[in-house]
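**Q** quick check, what structure comes out for this input:
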Amino acid sequence: MGSASVVWFRDDLRVADHPALDAAVRRGEPIVAVYVFDEVSAGVRPLGAASKWWLHHSLLALAGELDARGLTLTFRRGPATEVIAELLAETGAGAVFWNRRYALAEREIDSGIKSSLKEQGVEARSFQANVLFEPWTLQTGQGAPYRVFTPFWRACLGAKPPREPLSAPERGDVTPFGGPLASEDIASWQLLPTKPDWAGGLREAWVPGEKAAHDQIDAFEHSGLGDYVDDRDKPAVDATSRMSPRLRFGEISPFQLWHTMRGGVSGAGGAAAYLREVGWREFAYHLLYHFPSITTENMRPAFNAFPWAKPEPEVLHAWQQGLTGIPLVDAGMRELWQTGVMHNRIRMVAASFLVKNLLIDWRVGEAWFWDTLVDADLASNTMNWQWVAGSGVDAAPYFRVFNPELQAKKFDPAGEYINHFVPEAGTPAYPEPMVDLGESRKRALAAYEQVRGS
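**A** Down below sits the predicted model:
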């Protein structure tokens, strides 16, 4: 076996605070950097269209960062188990390093590869890089996984503080792999929309990549953090960090965010509030690891008896396209379609409207968000939909039905957000509400009573 080191990039498209890359640099042998586009291995969920757009551009940005350090990012497509084996045969590498993933299918793939490599005498190591606290290190006093966020976050804050972020390697630190190595053209992966090209709004709203991620968090820290507590629920105000797609694709690590904001960990200001949101993401991964069925099944079995309505195509289409006649819901759905994200407060409102006012199964909405969000994250997306539906752990009470009209009065009182995305609201061109909010709320409560009775 040769001595090259393979660094397998996945949801960690960065060079700073990248433990697998750092380990390869420290090993001191030539480095093979590879990204494997795998949508065919058993259990792996194919990316949605918006996430594919982001992935394309983030991979190009990563290739540029590696190139600046003398490394070439090799692109391969296919089952990861086969691709990594082929790469080892081509390079004679003696080590493979990667950063850990937490969904069940990905864990099984990684575990199988690690066992196979060790049997061949190849060094195989995985690292903690994308969560602050490994899911198996935190448990309740009864030795069980946490199911409620507040005690979970309290345990996080009481645990050993997260490590310091690792520095990016310098050009002189690395030795590139010298042999010929075939790489696919990622244009052949067809990650970008072409017929039609619907990504114009995404291009206006985002610049994927590690450098853009750090520019963005620096701007937020210096100009947005002070007003974060007061303004984060106002959709018309640019008051959030917009880090969710950056974290999803690993352009920035939670360790970097933690240490950027660490002065406020124990306080009550913007930094503490912001880190609590990072903690909510940690909770999602905690649940994903311990309860992998959360991605497709109700966490509360009683909800298997919930009388979901059959999603009529025209009703679902109206929700998806922002044509429900409910201005705040429509504004959110149009923001999602145009920019690939939706303000978090409005995500809850739009999700609640689908699940509770229209009685459509949360999995239908989750699938739409999976396809249209640039930050579509398996852990967070499914946990948050179950939270709104009331079917998950730490769930909103079954009787909590977000009223879009009251939410608009409270968080968009001047109508700036609605007017931006739904300029025809209040005119004859705007459709009538597809349901009566009061009557549909009563239907939802009756349905939830049926679940409680079961």
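**Q** going forward, measure contacts and count neighbours with C-alpha atoms only.
**A** Fine.
**Q** just the strands in this structure please.
**A** 5-9, 31-37, 73-77, 95-99, 123-127 (DSSP state E).
**Q** of those strands, which is nearest Ser115?
**A** Closest to Ser115 of the strands of the chain is strand 123-127 (C-alpha to C-alpha; 8.4 Å).
**Q** do I have it right that Met261 meets Ala271?
**A** Yes. Taking contacts as C-alpha atoms under 8 Å, Met261 lies within contact range of Ala271: 5.4 Å.
**Q** that older thread, out of the strands of the chain, the one nearest Gly340 is which?
**A** strand 31-37 (21.4 Å).
**Q** buried sites along that closest one?
**A** By 16 or more other C-alpha atoms under 10 Å, the buried positions in strand 31-37 come out as Ile31, Val32, Ala33, Val34, Tyr35, Val36, Phe37.
**Q** repeat for stretch 317-326
**A** Trp319, Gln320, Gly322, Leu323, Thr324, Gly325, Ile326.
**Q** next, the distance between the ends of it.
**A** Criterion C-alpha to C-alpha, to the nearest Å; first-to-last residue distance in stretch 317-326 is 14 Å.
**Q** again, but for stretch 174-189
**A** Termini of stretch 174-189 sit 29 Å apart (C-alpha to C-alpha).
**Q** now the other sequence, so there's something to compare against:
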Amino acid sequence: MATAINIFWFRRDLRLDDNLGFYNALRGKNPVLPIFIFDTEILESLPKDDARVTFIHDILTDMNAQLKEQGSGLAIYYGTPLEVFAQLSERFDIGHVITNHDYEPYAEERDQRIANYLKEKGIGFHTYQDQVIFEKDQIVKDNGDPYVVYTPYMKKWKYQFRNHYTLKHYEPAPLFDNLWTPSDLPFLSLEEIGFRRSSISVPPAITSPSLIQQYEARRNFPAVDGTSRLGPHLRFGTVSVRKMVAKAIAEKNEIFWQELIWREFFMQILWHFPHTVHKAFKPAYDRIAWNNDPEDFEKWKKGETGYSLVDAGMRELNSTGYMHNRVRMLVASFLCKHLLIDWRWGEAYFAEKLLDYEMASNVGNWQWAAGSGVDAAPYFRIFNPMTQAEKFDKEQKYIRKWVKEFGTNDYPTPMVDHKWARERCLSTYKEALN
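**A** Here you go, the predicted structure:
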């Protein structure tokens, strides 16, 4: 009879160290086959040179090399997860499939389908909490309701962490002997899954003591290299959130720590209120009469609005897949309030372009910019693009880096007058909300 195996399914946890699900899989009695599935239901909407797909494939290649040093390897499959597990269950005697939790609506539906299928086959399906410190309804009000304002959530999060959480790390090295060692694991190339290498690369995360110590002083200035670039690494799990929290604690930096908590705040919001992917958290805001001018949207996308800091941010995004967080707030506010374009248009464009796109944070921040979300800025708070540039890029280093024609006759005049656009926004919002 064939050897019974367990399968560990990598998803948003692309690392071998401090990976709770992988650690527990290796502790089981059956040898473990590690797999990754390039899900066609996700890939079909992406451009063929998507930088995130290249990044994932590069990380998987590194993981495979590490596993080969242990006499094993990583299997890469292509298709829908249901199709792949049907193939695997035909080929192998599978005892259990182990993976880590995912919280986005599609992921939850997918995992339920997989769990149902495996149950029919008599195969166990086990998931672990790995990509956050606290999930779902672990941080709620005393009456059980979810928090919809960040500050009290953050305070409760820190209280629970300090009083009830033990920060462990899950290093699997002694358990690698329990890896399965077949000789014919598929390891598909980018080309074999229908993609090609992107010209955009994901920069490494910077979590040095000096960056964390200077985080508050430097993080708001886009010309300064003062941010960690952790976004895509947390998104795809190439770093452990437990180790990032440990770094924040070691450097005694509350602000850096609180940025990690913001991520979990938005993830629990999405879990409690999945409708916010497509609808305003505050329903009245879905009555706003958006202008939604396609030509205005194109100017915004290309960074041709005539507002220098907005344009610099959009050009940085288009060129690199990254935009400084301070500038993200401005370009989002400009789209929704100066141009009266639906936040969902901007959210979708960021989803297409951002290397660190994470649905919960992206939806949460776009709804914040539009005034329609939880913990949102009041609708009458409208960023002035000119004063924002003066405040955060006074020497115009960031602007001149990305807007080469700035200050010449080739640079366009502002596409809308700030004062006029502000008054139009206030009038339109009042009409919808009163």
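**Q** if we can go back for a sec, restricted to helices, list the buried residues of stretch 317-326 of structure 1.
**A** Of those, the ones assigned to helices by DSSP state H are Trp319, Gln320.
**Q** in TSV, list the buried residues of stretch 317-326 of structure 1 along with distance to Glu106 of structure 1.
**A** Formatted as TSV, these follow (distance: C-alpha to C-alpha, whole Å):
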residue	distance to Glu106 of structure 1
Trp319	32
Gln320	30
Gly322	34
Leu323	38
Thr324	38
Gly325	41
Ile326	39
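**Q** looking at the buried residues of stretch 317-326 of structure 1, which is nearest Ala309 of structure 1?
**A** Trp319 (14.5 Å).
**Q** OK, contacts around that closest one?
**A** Listed by C-alpha atoms under 8 Å, 6 or more residues apart in numbering, the contact partners of Trp319 of structure 1 are Val329, Asp330, Met333, Leu354.
**Q** that one corresponds to which position in structure 2?
**A** When structure 2 is aligned by TM-score structural alignment, Trp319 of structure 1 is paired with Trp300.
**Q** so what's the residue nearest in space to the middle of structure 1 closest to, chain neighbours aside?
**A** Centroid check for structure 1 by C-alpha atoms, centre = their mean gives Asp377 as the closest residue, at 2.8 Å. Closest residue to Asp377 of structure 1 apart from its sequence neighbours, by C-alpha to C-alpha, 6 or more residues apart in numbering: Arg248 at 6.0 Å.
**Q** residue contacts, the one you found?
**A** So Arg248 of structure 1 contacts Asp11, Asp375, Ala376, Asp377 (C-alpha under 8 Å, 6+ apart).
**Q** my read is that the first one contacts Ser253, right?
**A** No. With contacts counted by C-alpha under 8 Å, Asp11 of structure 1 stays clear of Ser253, the gap being 10.3 Å.
**Q** more neighbours: which of those two?
**A** The neighbour count for Asp11 of structure 1 versus Ser253, taken as other C-alpha atoms under 10 Å, is higher for Ser253 (23 against 19).
**Q** in structure 2, what residue corresponds to the residue nearest to Asp377 of structure 1?
**A** Using TM-score structural alignment, Arg248 of structure 1 sits opposite Arg235 in structure 2.
**Q** so its match versus Ala360 of structure 2, what's the distance?
**A** When C-alpha to C-alpha is applied, the distance between Arg235 of structure 2 and Ala360 of structure 2 equals 11 Å.
**Q** what does Leu188 of structure 2 give?
**A** 30 Å.
**Q** one more: Pro34 of structure 2?
**A** 27 Å.
**Q** now swap in Lys243 of structure 2 and tell me
**A** As judged by C-alpha to C-alpha, Lys243 of structure 2 and Ala360 of structure 2 stand 21 Å apart.
**Q** do Ala65 of structure 2 as well
**A** Ala65 of structure 2 is 32 Å from Ala360 of structure 2, by C-alpha to C-alpha.
**Q** try Leu433 of structure 2
**A** From Leu433 of structure 2 to Ala360 of structure 2 the distance is 25 Å (C-alpha to C-alpha).
**Q** between those two, which is the more surrounded one?
**A** Ala360 (22 against 13).
**Q** which residue in structure 1 lines up with the more buried one?
**A** In structure 1, Ala360 of structure 2 lands on Ala379 (TM-score structural alignment).
**Q** thought its match was touching Leu288?
**A** Yes. Assessed by C-alpha under 8 Å, Ala379 of structure 1 is found in contact with Leu288 at 5.6 Å.
**Q** please enumerate the shared neighbours of those two.
**A** With C-alpha under 8 Å, 6+ apart, Ala379 of structure 1 and Leu288 have common neighbours Ala103, Thr295.
**Q** buried ones in stretch 103-113 of structure 1?
**A** Buried, per 16+ other C-alpha under 10 Å, within stretch 103-113 of structure 1: Ala103, Leu104, Ala105, Glu106, Ile109, Asp110, Ile113.
**Q** no no, stretch 183-194 of structure 1
**A** Ile186, Leu191, Leu192.
**Q** turn those residues into TSV, columns for distance to Val15 of structure 1.
**A** Output for the buried residues of stretch 183-194 of structure 1, formatted as TSV (distance: C-alpha to C-alpha, whole Å):
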residue	distance to Val15 of structure 1
Ile186	20
Leu191	23
Leu192	24
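**Q** what is the nearest of these to Ala389 of structure 1?
**A** Leu191 (31.6 Å).
**Q** any idea how far Ala205 of structure 1 is from that closest one?
**A** On the measure of C-alpha to C-alpha, Leu191 of structure 1 and Ala205 of structure 1 end up 18 Å apart.
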